[in-house]
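Enquirer: predicted model and sequence below, questions to follow.
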Amino acid sequence: MPLLTIITITYNAEQFLERTLRSVAKAARLVPGVVDEVEYILVDGASQDGTLQIAEQYSSLFTRILSEPDKGLYDAMNKGLSLATGDYLWFLNAGDEVHDGQVLSRLLHAFQDPADVYYSDALFVDDSGQEIGLRSQVTPHALPKEIHWQDFALGMKISHQAFIVRRTIVPAYDTTNLSADIDWEIKCLKRSQKTVYLPFVLCRYLTGGISARHRRRSLLDRFKVLRGHFGLFPTVVNHIRIVARGLRFYSFKK
């Protein structure tokens, strides 16, 4: 049984997929015996472009490639969860990258001190691959060295691609909510007996995505998620704090 399952979700992702696959291949080459320690699964939503042809060029990298119609991103992610056999799960979607060639070896070393959740910062990049900055520096979401689910009262503290979870504690994603990733992380942290901060950056995160494209619905769905975990009145108050914090942060940045 592998220690780590990396899952990549794609749909018509030919523009960015190779960026992800190159980064995984580079990191894997630097880890002796990585074939036994890491499995790599691609879940594709029946892409109509060159996504699968690109994936086939890296076929030796994959343990499993599944391509079939799905009901959206979180349905595909649930399929990935059902296929995974590793002790830990890491989602890297098309366009996201392993931060550098040392990440996998450092991550496998960290697993020697078992925890339920590992997390770190994420480096934001744009479509061209140009670095924007660490998430904790270019957004209002500072990243604490110790974290609890209650810290999500003001929004998502950890990038989804910098959040690695023991497979035995993960819930399914809510396929009806565009902010299901926040809900999933909170639920994982509620179940975690030990959560560990990693002192190195796990990933290069491609900004944008479904939440950015459907901003208004995503914000409403985030409110629903936080209301479910924190209650209505605290969530209303906290959203006022979120707006005020954002205004202060971006005013200061200017």
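Expert: Thanks, I have it. Numbering: from 1, shown residues only.
Enquirer: for the rest of this, base every contact and every neighbour count on C-alpha atoms.
Expert: Fine.
Enquirer: all strands for the protein, in order.
Expert: Under the criterion DSSP state E, the chain contains strands at 4-10, 38-44, 64-67, 88-91, 97-98, 117-119, 122-125, 131-134, 163-166, 195-197, 203-206.
Enquirer: what's the longest helix anywhere in the chain packed up against?
Expert: Assignment by DSSP state H gives helix 232-253 as the longest helix of the chain. Under the contact criterion of 3 or more C-alpha pairs under 8 Å, 6 or more residues apart in numbering; DSSP states H and E, helix 232-253 touches helix 215-230.
Enquirer: on that earlier part again, what inclination does the longest helix of the chain have with respect to helix 215-230?
Expert: Going by axes from the mean of the first three to the mean of the last three C-alpha atoms, to 10 degrees, helix 232-253 is angled at 130 degrees with respect to helix 215-230.
Enquirer: list the contacts for the closest residue in space to E39 that isn't next to it in sequence?
Expert: Spatial nearest neighbour of E39, excluding adjacent residues (C-alpha to C-alpha, 6 or more residues apart in numbering): T5 at 4.8 Å. T5 makes contacts with V38, E39, Y40, I41, A84, T85, G86, D87, Y88, L89, W90, as judged by C-alpha atoms under 8 Å, 6 or more residues apart in numbering.
Enquirer: adding another structure so you can compare the two:
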Amino acid sequence: MKETILSIITVNFNNNRGLINTLESVKQQSFTSYEHIIIDANSSDGSKETIIQYAKETTHLTYWISEPDNGIYYGMNKGIEQAHGEYLYFLNSGDCLKEDVLSQIQFDGTQYIYCDITVILPDNYKLHRDIQ
């Protein structure tokens, strides 16, 4: 079996709409050497049901949990503890991957990978930021 290159860690709390968008952006990727880990902080807005449905639709979801925790960084650390990939990618609920972006990354042993971001504001106004 091929080794998992990428562990995508998604942390969520009461952001079901954002979580749905995040999961859709992950499902649209052609890159397949990843696992997806979702840490939910005991949401009460339908997020748990969304995760259960996502688990039925993909084999990439290797771990998920919905329980109270002590905040976003606590959730990120729980995700790290479950990760098996060579690289970690924090894609929180509400964040979305650009179309097929994972297939464009050269996983060549580089220690850090970063990218540009586009912030979508109300009224679909897009603010692009180059990270240098």
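Expert: Arrived safely. Predicted, not measured: the structure shown is a model, and the values here were computed from it.
Enquirer: quick TM-score on the pair, please.
Expert: In this superposition the chains share a TM-score of 0.89, using TM-score structural alignment, normalised by the length of the second structure; 127 aligned residues with a C-alpha RMSD of 1.5 Å.
Enquirer: coming back round to it: export the strands of the first structure to a markdown table and tack on distance to S23 of the first structure?
Expert: Formatted as a markdown table, those follow (distance: least, C-alpha to C-alpha, whole Å):
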| stretch | distance to S23 of the first structure |
| --- | --- |
| strand 4-10 | 12 |
| strand 38-44 | 13 |
| strand 64-67 | 18 |
| strand 88-91 | 14 |
| strand 97-98 | 5 |
| strand 117-119 | 19 |
| strand 122-125 | 14 |
| strand 131-134 | 15 |
| strand 163-166 | 17 |
| strand 195-197 | 22 |
| strand 203-206 | 10 |
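Enquirer: of these, which is nearest D183 of the first structure?
Expert: strand 163-166 (13.0 Å; C-alpha to C-alpha).
Enquirer: state the span of the second structure onto which that closest one is aligned.
Expert: Counting by TM-score structural alignment, strand 163-166 of the first structure lines up with no residues of the second structure.
Enquirer: excluding covalently adjacent residues, which one is nearest to the most centrally placed residue in the second structure?
Expert: Central residue of the second structure (C-alpha atoms, centre = their mean): L91, 3.4 Å from the mean position. Among residues not flanking L91 of the second structure along the chain, T10 sits closest, at 5.0 Å (C-alpha to C-alpha, 6+ apart).
Enquirer: just give me the match in the first structure for that neighbour.
Expert: By TM-score structural alignment, T10 of the second structure lines up with T8.
Enquirer: list the contacts for its match?
Expert: T8 of the first structure sits next to Y40, I41, L42, V43, F91, L92, N93, A94 when contact means C-alpha under 8 Å, 6+ apart.
Enquirer: kindly report the same for E3 of the second structure.
Expert: Here E3 of the second structure is in contact with S33, G85 (C-alpha under 8 Å, 6+ apart).
Enquirer: ok, now how distant is it from E35 of the second structure?
Expert: Going from E3 of the second structure to E35 of the second structure by C-alpha to C-alpha, to the nearest Å gives 10 Å.
Enquirer: mind listing the shared neighbours of those two?
Expert: Listed as contacting both E3 of the second structure and E35 by C-alpha under 8 Å, 6+ apart are G85.
Enquirer: residue ranges for the helices of the stretch 1-150 of the first structure, please.
Expert: Assigned by DSSP state H, counting those that start in this stretch, the stretch 1-150 of the first structure shows helices spanning 17-29, 34-37, 51-57, 73-83, 103-110, 135-138.
Enquirer: mind giving me the packing neighbours of the first one?
Expert: Contact partners of helix 17-29 of the first structure among helices and strands, from 3+ C-alpha pairs under 8 Å, 6+ apart: helix 51-57, strand 97-98, helix 103-110.
Enquirer: okay, buried residues for the longest one please.
Expert: If I follow you right, that is helix 103-110 of the first structure. V103, L104, L107, L108 (16 or more other C-alpha atoms under 10 Å).
Enquirer: among these, which two are most distant?
Expert: V103 and L108 (8.6 Å).
Enquirer: from memory the residue nearest to the centre of the second structure sits against I8, does it?
Expert: Yes: the pair formed by L91 of the second structure and I8 meets the contact definition of C-alpha atoms under 8 Å, at 6.5 Å.
Enquirer: so Q102 of the first structure touches A28, yeah?
Expert: No: Q102 of the first structure lies out of contact with A28 (C-alpha under 8 Å); the separation is 9.1 Å.
Enquirer: quick one, which of the two is more surrounded?
Expert: Taking other C-alpha atoms under 10 Å, Q102 of the first structure and A28 do not tie; A28 has more neighbours (20 against 17).
Enquirer: tell me how far the more buried one lies from Y40 of the first structure.
Expert: 11 Å.
Enquirer: same thing with V34 of the first structure?
Expert: In terms of C-alpha to C-alpha, V34 of the first structure sits 11 Å off from Y40 of the first structure.
Enquirer: can you give me the end-to-end span of stretch 59-70 of the first structure?
Expert: End-to-end distance (C-alpha to C-alpha), stretch 59-70 of the first structure: 22 Å.
Enquirer: that's all I had, so thanks and see you.
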